[in-house]
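Chemist: task: produce atomic coordinates for the following.
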Amino acid sequence: MTIPQRQYTPDQQSMEEDTALRYGTIWGDGAACAANARQDLRAFLGHAPRTGFPSTPPTLAMDAELAASELVTNAVRHAPGPCGMTLQLSREELTITVWDSSTDEPAVKPADPRRIGGHGLRLVHTVSDRVVVALRATGKRITAHLPLAPNPTTSVLGGTAVPA
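Modeler: Model (predicted):
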């Protein structure tokens, strides 16, 4: 079951620089899946131009779908109970936050092309500008920050940021 939290559009907020479009959803125990997260993200990004935000570049949309999919999959696999996802779009970045009930801090595993699985968090780090983990008494929040414009001082080659 998906329960929308709150949705704000720029016309409902003051038109300050911190104006953002937000969407949230909560899934009950066992109800979350990566496909739902991707569907919600596509709908959110598709709605953004109707509220005054520019269209999301296709490469950013694909990176965002990957991040949302991996974060929700990890929440389903490693945490009992409900989980949720919050999306926020500003003029500078898209943030994808997934929360769950596990208090275990996730760790990026070393690259190993022979290992099956365990690559999701590394992928999220690769497509994101930064990833923030916030532990809470009842679980954790993981937020992936994806910039809307590429950083002019770096480029990504083989998953590693290097000076341009």
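
Chemist: make it CA atoms for all contacts and neighbour counts henceforth
Modeler: Will do.

Chemist: report all helices and strands that the lengthiest helix in the chain contacts.
Modeler: Longest helix in the chain, counting residues (DSSP state H): helix 58-78. Using 3 or more Cα pairs under 8 Å, 6 or more residues apart in numbering; DSSP states H and E, the elements in contact with helix 58-78 are helix 34-47, strand 83-89, strand 93-100, helix 120-127, strand 139-147.

Chemist: ok, and what's touching the fourth one?
Modeler: Counting contacts by Cα atoms under 8 Å, 6 or more residues apart in numbering, the residues outside helix 120-127 that touch it are 63-64, 66-67, 70-71, 74, 107-109, 131, 144, 146, 159-160.

Chemist: now the element after it, going C-ward?
Modeler: Elements were assigned by DSSP states H and E; along the chain past helix 120-127, the next helix or strand is strand 130-136.

Chemist: and for comparison, fold this next one:
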Amino acid sequence: MDISFGTHARTQADPTPLRCSRAWDDAAAGIADARDAVATLLARVRPAPPRRAVQDARLVVSELVTNVAKHAPGPCTLSLELLPEAGALRITVSDTSTDTPLRRPPDPRRVGGHGLHLVAMLSRALEVTWLPHGKRVTATVPLTAEQE
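Modeler: The predicted model follows:
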């Protein structure tokens, strides 16, 4: 696992965004670590984001990394970036699969398969970018009291 944290803490005088990146050879080993990375990064934000927003961001990163563990062989990378001007956290997960992520319609009778739907519900934006050897999924999660 590779870990990298940005060196700037966000303050009123220093609007430099906080950043964090991690990489795993096996995404399954990184699911809990990804949730912890979000909590650690957001704990450095002042003023602190609402608890609900932190929980939502942790759920989004957990679902994205879990999808990689289930559907994509090989390594996985995570990038987190605080977007102070937007009051949001950008979560980017890259993997080696060229399969299109499928958002299945909600079905309360189905066990599993709700992750991407949850990610879309909790995010302001969700996009997939195709890479030469895989894809990058980016979700922008609001860090405000009222979710959009």
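
Chemist: TSV please, covering the helices and strands packed on helix 58-78 of the first structure and showing mean neighbour count and distance to residue 10 of the first structure.
Modeler: As requested, these are exported to TSV (neighbours: other Cα atoms under 10 Å; distance: least, Cα to Cα, whole Å):
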stretch	mean neighbour count	distance to residue 10 of the first structure
helix 34-47	17	12
strand 83-89	23	11
strand 93-100	24	15
helix 120-127	19	27
strand 139-147	22	19
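
Chemist: now do the same contact list for the residue nearest the centre of the first structure.
Modeler: Closest to where the C-alpha atoms of the first structure average out (Cα atoms, centre = their mean) is residue 96, at 2.4 Å. Neighbour list for residue 96 of the first structure: 64, 67, 68, 85, 86, 87, 88, 143, 144, 145 [criterion: Cα under 8 Å, 6+ apart].

Chemist: against residue 107 of the second structure, how distant is the residue mapped onto it from the second structure?
Modeler: Counting by TM-score structural alignment, residue 96 of the first structure lines up with residue 91 in the second structure. Distance of residue 91 of the second structure to residue 107 of the second structure, computed by Cα to Cα, to the nearest Å: 26 Å.

Chemist: got it, and residue 84 of the second structure?
Modeler: Look at residue 84 of the second structure and residue 107 of the second structure: by Cα to Cα, they are 35 Å apart.

Chemist: the two: which is more packed in?
Modeler: Set side by side, residue 84 of the second structure and residue 107 show more neighbours around residue 84, with 16 against 10, by other Cα atoms under 10 Å.

Chemist: distance check, that one against residue 122 of the second structure.
Modeler: Distance, residue 84 of the second structure to residue 122 of the second structure, using Cα to Cα: 18 Å.

Chemist: picking up where we left off before, is it possible to get a markdown table of the helices and strands packed on helix 58-78 of the first structure that adds distance to residue 9 of the first structure?
Modeler: A markdown table is the format used below for these (distance: least, Cα to Cα, whole Å):
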| stretch | distance to residue 9 of the first structure |
| --- | --- |
| helix 34-47 | 10 |
| strand 83-89 | 10 |
| strand 93-100 | 15 |
| helix 120-127 | 26 |
| strand 139-147 | 20 |
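
Chemist: distance-wise, check the match of residue 96 of the first structure relative to residue 106 of the second structure.
Modeler: Separation of residue 91 of the second structure from residue 106 of the second structure (Cα to Cα): 23 Å.

Chemist: in terms of helix, strand or coil, where does residue 3 of the first structure fall?
Modeler: strand (DSSP: H, G, I helix; E, B strand; the rest coil).

Chemist: list the contacts of it.
Modeler: 24, 25, 26, 27.

Chemist: which position in the second structure aligns with the last one?
Modeler: Under the alignment (TM-score structural alignment), residue 27 of the first structure pairs with residue 24 in the second structure.

Chemist: stretch 60-70 of the second structure aligns to what range in the first structure?
Modeler: Aligned by TM-score structural alignment, stretch 60-70 of the second structure falls on residues 67-77 of the first structure.

Chemist: the matching stretch vs the second structure, average offset?
Modeler: Stretch 67-77 of the first structure, aligned to the second structure and superposed, deviates on average by 0.4 Å (mean Cα distance after the TM-score superposition for the first structure).
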